[in-house]
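**Student:** Could you look at this predicted model? Sequence included:
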Amino acid sequence: MPPRSRAPWPLVAVFTAGYLAAYLLPTVVGSLSAGLGLTPAQAGLVGSTLLSGSATAGFTLASRVERYGPRRLARCGLLLATTGYGCAALTSSVPLVVAGAAFGGFGSGTATAVAAAGFAGRRDPHRASALGLLTVSATAGALYLTLPHLGGGHALPFASIALVAAAVWPATARLESGHDTGEAPAPGAPLPRPRSGLVLAGSLLCWSMAQNALWGVSGRIGVTQAGLSEVTVGAVFAAALGAGLLGVTAAGALGARLGRAVPIGVGTVVIAGCVAVSSAADGLVTFAAGEILWNACYPVVLSYVIGLAASLDPRGRWAVLVGSASSLGVACGPVTGSVLSERAGYPGMGLVLGTLLLLLAVPLTAVALHTSGRPLVAGAVRRRGGAPAAVVAGTAGPGAGPVPQMGAPEQRVTEIPVPVPSRRRTAQRAYRLARPSDAPH
């Protein structure tokens, strides 16, 4: 992982290239439906295939980033993304488009895994993840403003993702090659806090699925139900992502002042209301209000969740696994949204998804409360001075001595046998010292 003193911008660039496909999902699904003549369900299935490849890469590489090296994996991921999305943009054959989307998705997931592991290894993972979401939101917002004016078809969204991946390639030169670190981590080391990590991964899978079920059909809601044009819908999406920029900036400035439980829990409740409003929109005002407020809260909550996952394991394995679970939920989103909208209509779909998000706010908040304020090392608070010692260790700078990292495994205690003299020998020695000296005066 990159040294802590090094700027996170190479990781932020790689994260942007890997996460951009998920942010452009409505445009990708809509362009597949319009350009290739696919039904909404078929177009959603292609989008799910893309994001399934991304999730597969994350689950596969969760514990292998350090072994293969961030630079090598990032370059492989960017190469796959550029090739896969580029091929999907250059062909009109549906099987080739699906294959290109799957390969590109695997490349995106590889790049995201490298960035997530790098964020977890930094001193402030929340700030690094907030910068990544800030950059990807700005890039996606610029594309939402630009692509509708360049024509229709499926080629433009895929080509834009491929070009961003190619443009990020030079940034990988500043990542570690895998041979720069001194000591490799012990293979097969168990994951710390498995219960919290599994609950967080499962909850985020459903959380991402619920939101991307609406995000995948938001374009169709704006056009068919709200009666807006493609250009107007693109402008609303750009404004929504601009609000996301402000939200992520505010989250980065706020930092840990409110902890993680309040932003995650309250933010998820607000998002649930926005989902219901946006899905029931019948005009520009309600559609724009729901989308803008929703996208302002979504990256804020996601940045805190990524920071929470990174704090569970400084090696970044939980960050990668939780991110992959999120990608799997995103992959299931378009199909779920298409099925729910066809069965219950857009307003009914919004009620179902909003209710699910309200229920998910409980375990997400519980994990944030359970892991906040935990000692840096297991048993450290009990044996080394209680909560004040943990606070001092957590706030000390890099020059504070050999303070273990957050979540680092406790050093094994080796018992050294020390011979203890018997009571009789101790008493004889004390008697000899107490006798007056026999030396002549």
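**Tutor:** Great, that's in hand. Residues are numbered from 1 along each chain as shown.

**Student:** Every contact and neighbour count from this point should use C-alpha atoms.
**Tutor:** OK.

**Student:** I'd like to know how many residues surround His370.
**Tutor:** Each residue near His370 was counted by other CA atoms under 10 Å, and the total is 12.

**Student:** separation between it and Leu191?
**Tutor:** When CA to CA, to the nearest Å is applied, the distance between His370 and Leu191 equals 17 Å.

**Student:** Hmm, Val301 is touching Gly259, no?
**Tutor:** No. In terms of CA atoms under 8 Å, Val301 does not count as a neighbour of Gly259; the distance is 11.9 Å.

**Student:** More neighbours: which of those two?
**Tutor:** The neighbour count for Val301 versus Gly259, taken as other CA under 10 Å, is higher for Val301 (24 against 15).

**Student:** Packing partners of the lengthiest helix in the chain?
**Tutor:** Longest helix in the chain, counting residues (DSSP state H): helix 317-371. Judged by 3 or more CA pairs under 8 Å, 6 or more residues apart in numbering; DSSP states H and E, helix 317-371 is in contact with helix 40-61, helix 94-120, helix 194-215, helix 261-279, helix 284-312.

**Student:** The first one versus helix 94-120: what angle between them?
**Tutor:** Which is helix 40-61. 40 degrees (axes from the mean of the first three to the mean of the last three CA atoms, to 10 degrees).

**Student:** now the angle from helix 40-61 to helix 317-371?
**Tutor:** What separates the directions of helix 40-61 and helix 317-371 is an angle of 90 degrees, with the same axes, to 10 degrees.

**Student:** next, the one to line up against it:
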Amino acid sequence: MSSTSTSAPPTPDDPRVPLGPRNGSAVFLVSLAGLMLANLAPLIMSVFEQIGFDVVASGNILTWGLFTSAIIGLATSRAAAGTRRRTIAASGLGIATIAFLVAALVTGPTALIVISFLIGSAGLGTAVSTSGAAIAALRNPNRVSASSGVVNRLLVMVVLAVIPILGLAQITVFGSLALLSLVSFAVTVWLPSTPETSTTEVLAETRAEATPLSSRPRTPRTVLLAGIGVLIVFPLWGTSEDSVWTLAPTLGDAVGMSDQTLGFALSAAAGIGAGAMLVVTLLGSRIGRALPLGIALALGGAIKIWIGVETDPAMLATLIIAVNTIYAFAFTLFIATAAGLDARGNWSGPLIGAYIVGSSFAPIIGAWIIDGVGIPTFGLIVGLVSFVLIIPTMLIARVSTRVEKTLNSLDEAAVTHERTP
């Protein structure tokens, strides 16, 4: 029951398939499940405080949950790029459904709730790897990753609005994680199949045909270095961005920002960020990757430095909205860059897991910097991270775009050859 059955099949030179209703809903929902733990972080902490843990202990439990999810995501990323992608996703989401249901329903002991939460978090790790790898199997990674981001943000806004209405409690928070895991489990059969031939194999074989005396086909070195590079650059950038996001209350308190203003800024950032992703969805591959990413990192770096020295609450709120809008735009293009490097998802599969490893420590690192050297220096440090990463990010994005253009050229040449009498 594959989603590819209702869309154009892959060609020998382009192993990717078009985005359709079935494969799209599967990729988007499984991706949402993988990221929902981080999206519900404030509510999860509140629930653990309700059942008896202090704020430090609640934060530690959440950190370990995120870290566990990331490690499982990394551990399963290679397999997620293989033929067992759907089995891995279904197994993890099935475990997550049961574990979060236990966490939602049991009343004690608290240790059982924590253990169930951590097991559920581990199960979601397979959603992180399989959704990341599956994105690479679909054509036009810019549009697919942006569409996934838009769906993610809109559904998260709905969940964050509905849970407080129903009541912030163990049953609603952990129950929502169980429900989402179950729905995602049901659509894993629609995840796009892993291509028989990887992008790098196509490129390697093409190069070998051009130079018959060379040894057997190998992954082009530039693609290999770009893949390794994006797994390093993306988490570093994400850690600096998430430090600002998670410590926004601390930054606001320092300038006398009200809770209402802060809440508006964070909500607006989520909504406008979805708009930035929608722009990428509409423009697709036409905007490229290297130049937009370079501009986004430069603007984001400058704004983060500005945040460190801003003393007006209203302007600080505006800057928080701006930096997180740019973050959403760049995040989408980073995912597309990794997906563009290989259709099987060898690089996009572990990407989110690597990101979550870094972001899970962002609050600790950011708080340590602020406590040690102050907010202005904190802003300078996290801003400089973006500037330092501009050149390697643009180089990696150029390789990703070049790989896609090469495949498209090969595909067009193959079609022309078949039509020629």
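**Tutor:** Sure thing, it's come through. What you are looking at is a predicted structure, and each value in this text was computed from that prediction instead of being measured.

**Student:** Most tightly packed of the helices and strands packed on helix 317-371 of structure 1?
**Tutor:** Between those, helix 94-120 has the highest mean count of neighbours, a mean of 29, where neighbours are mean count of other CA atoms under 10 Å.

**Student:** Just want the angle from that helix to helix 284-312.
**Tutor:** Counting by the same axes, to 10 degrees, helix 94-120 of structure 1 lies at 50 degrees to helix 284-312.

**Student:** Would you mark the buried spots in the helix or strand Glu404 of structure 2 falls within?
**Tutor:** Take DSSP states H and E as the rule and Glu404 of structure 2 turns out to sit in helix 390-419. Neighbour-count burial for helix 390-419 of structure 2 flags 390, 392-401, 403-404, 407, 410-411 (criterion: 16 or more other CA atoms under 10 Å).

**Student:** From the chain's centroid, how far away is it?
**Tutor:** Mean-position distance between helix 390-419 of structure 2 and its chain equals 23 Å (CA atoms, centre = their mean, to the nearest Å).

**Student:** can I get the helices and strands packed on helix 317-371 of structure 1 in CSV with distance to Gly141 of structure 1?
**Tutor:** Converted to CSV, these look like this (distance: least, CA to CA, whole Å):
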stretch, distance to Gly141 of structure 1
helix 40-61, 19
helix 94-120, 19
helix 194-215, 14
helix 261-279, 19
helix 284-312, 11
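
**Student:** and Val14 of structure 1, which of those is closest to it?
**Tutor:** Comparison of those against Val14 of structure 1 by CA to CA identifies helix 94-120 as nearest, at 5.8 Å.

**Student:** Who are the packing partners of the closest one?
**Tutor:** When contacts are defined as 3+ CA pairs under 8 Å, 6+ apart, helix 94-120 of structure 1 sits against helix 9-23, helix 40-61, helix 65-68, helix 70-90, helix 125-146, helix 284-312, helix 317-371.

**Student:** Could you tell me the angle between the fifth one and helix 9-23?
**Tutor:** Between the direction of helix 125-146 of structure 1 and that of helix 9-23, the angle (the same axes, to 10 degrees) works out to 50 degrees.

**Student:** with structure 2 superposed, average distance for helix 125-146 of structure 1?
**Tutor:** Taking mean CA distance after the TM-score superposition for structure 1, the mean distance separating helix 125-146 of structure 1 from the aligned residues in structure 2 is 1.7 Å.

**Student:** How far does that helix sit from its chain's centre?
**Tutor:** Taking CA atoms, centre = their mean, one finds the center of helix 125-146 of structure 1 at 13 Å from the center of the full chain.

**Student:** buried set for it?
**Tutor:** When burial is assessed from 16+ other CA under 10 Å, helix 125-146 of structure 1 yields the following buried residues: 125-141, 143-145.

**Student:** just to revisit the earlier point, between the helices and strands packed on helix 94-120 of structure 1, which gets nearest to Ala240 of structure 1?
**Tutor:** Among these, the nearest to Ala240 of structure 1 by CA to CA is helix 284-312 (4.0 Å).

**Student:** Give me the distance between the closest one and the centre of its chain.
**Tutor:** On the basis of CA atoms, centre = their mean, helix 284-312 of structure 1 is displaced by 12 Å from the centre of the chain it belongs to.

**Student:** distance from it to structure 2 after superposition?
**Tutor:** Superposed on structure 2, helix 284-312 of structure 1 shows a mean distance of 1.7 Å to its aligned residues (mean CA distance after the TM-score superposition for structure 1).

**Student:** Just want the angle from that helix to helix 261-279.
**Tutor:** In this structure, helix 284-312 of structure 1 runs at an angle of 150 degrees to helix 261-279, with the same axes, to 10 degrees as the basis.

**Student:** just checking, what packs against helix 284-312 of structure 1?
**Tutor:** Helix 284-312 of structure 1 makes packing contacts with helix 94-120, helix 125-146, helix 194-215, helix 230-254, helix 261-279, helix 317-371 when contacts are defined by 3+ CA pairs under 8 Å, 6+ apart.

**Student:** one more time with 7 Å
**Tutor:** On a contact count with 3 or more CA pairs under 7 Å, 6 or more residues apart in numbering; DSSP states H and E, helix 284-312 of structure 1 meets helix 125-146, helix 230-254, helix 261-279, helix 317-371.

**Student:** mind putting the helices and strands packed on helix 94-120 of structure 1 in JSON lines, distance to Ala387 of structure 1 included?
**Tutor:** Written out in JSON lines, the entries for these read as follows (distance: least, CA to CA, whole Å):
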{"stretch": "helix 9-23", "distance to Ala387 of structure 1": "33"}
{"stretch": "helix 40-61", "distance to Ala387 of structure 1": "36"}
{"stretch": "helix 65-68", "distance to Ala387 of structure 1": "33"}
{"stretch": "helix 70-90", "distance to Ala387 of structure 1": "36"}
{"stretch": "helix 125-146", "distance to Ala387 of structure 1": "22"}
{"stretch": "helix 284-312", "distance to Ala387 of structure 1": "18"}
{"stretch": "helix 317-371", "distance to Ala387 of structure 1": "14"}
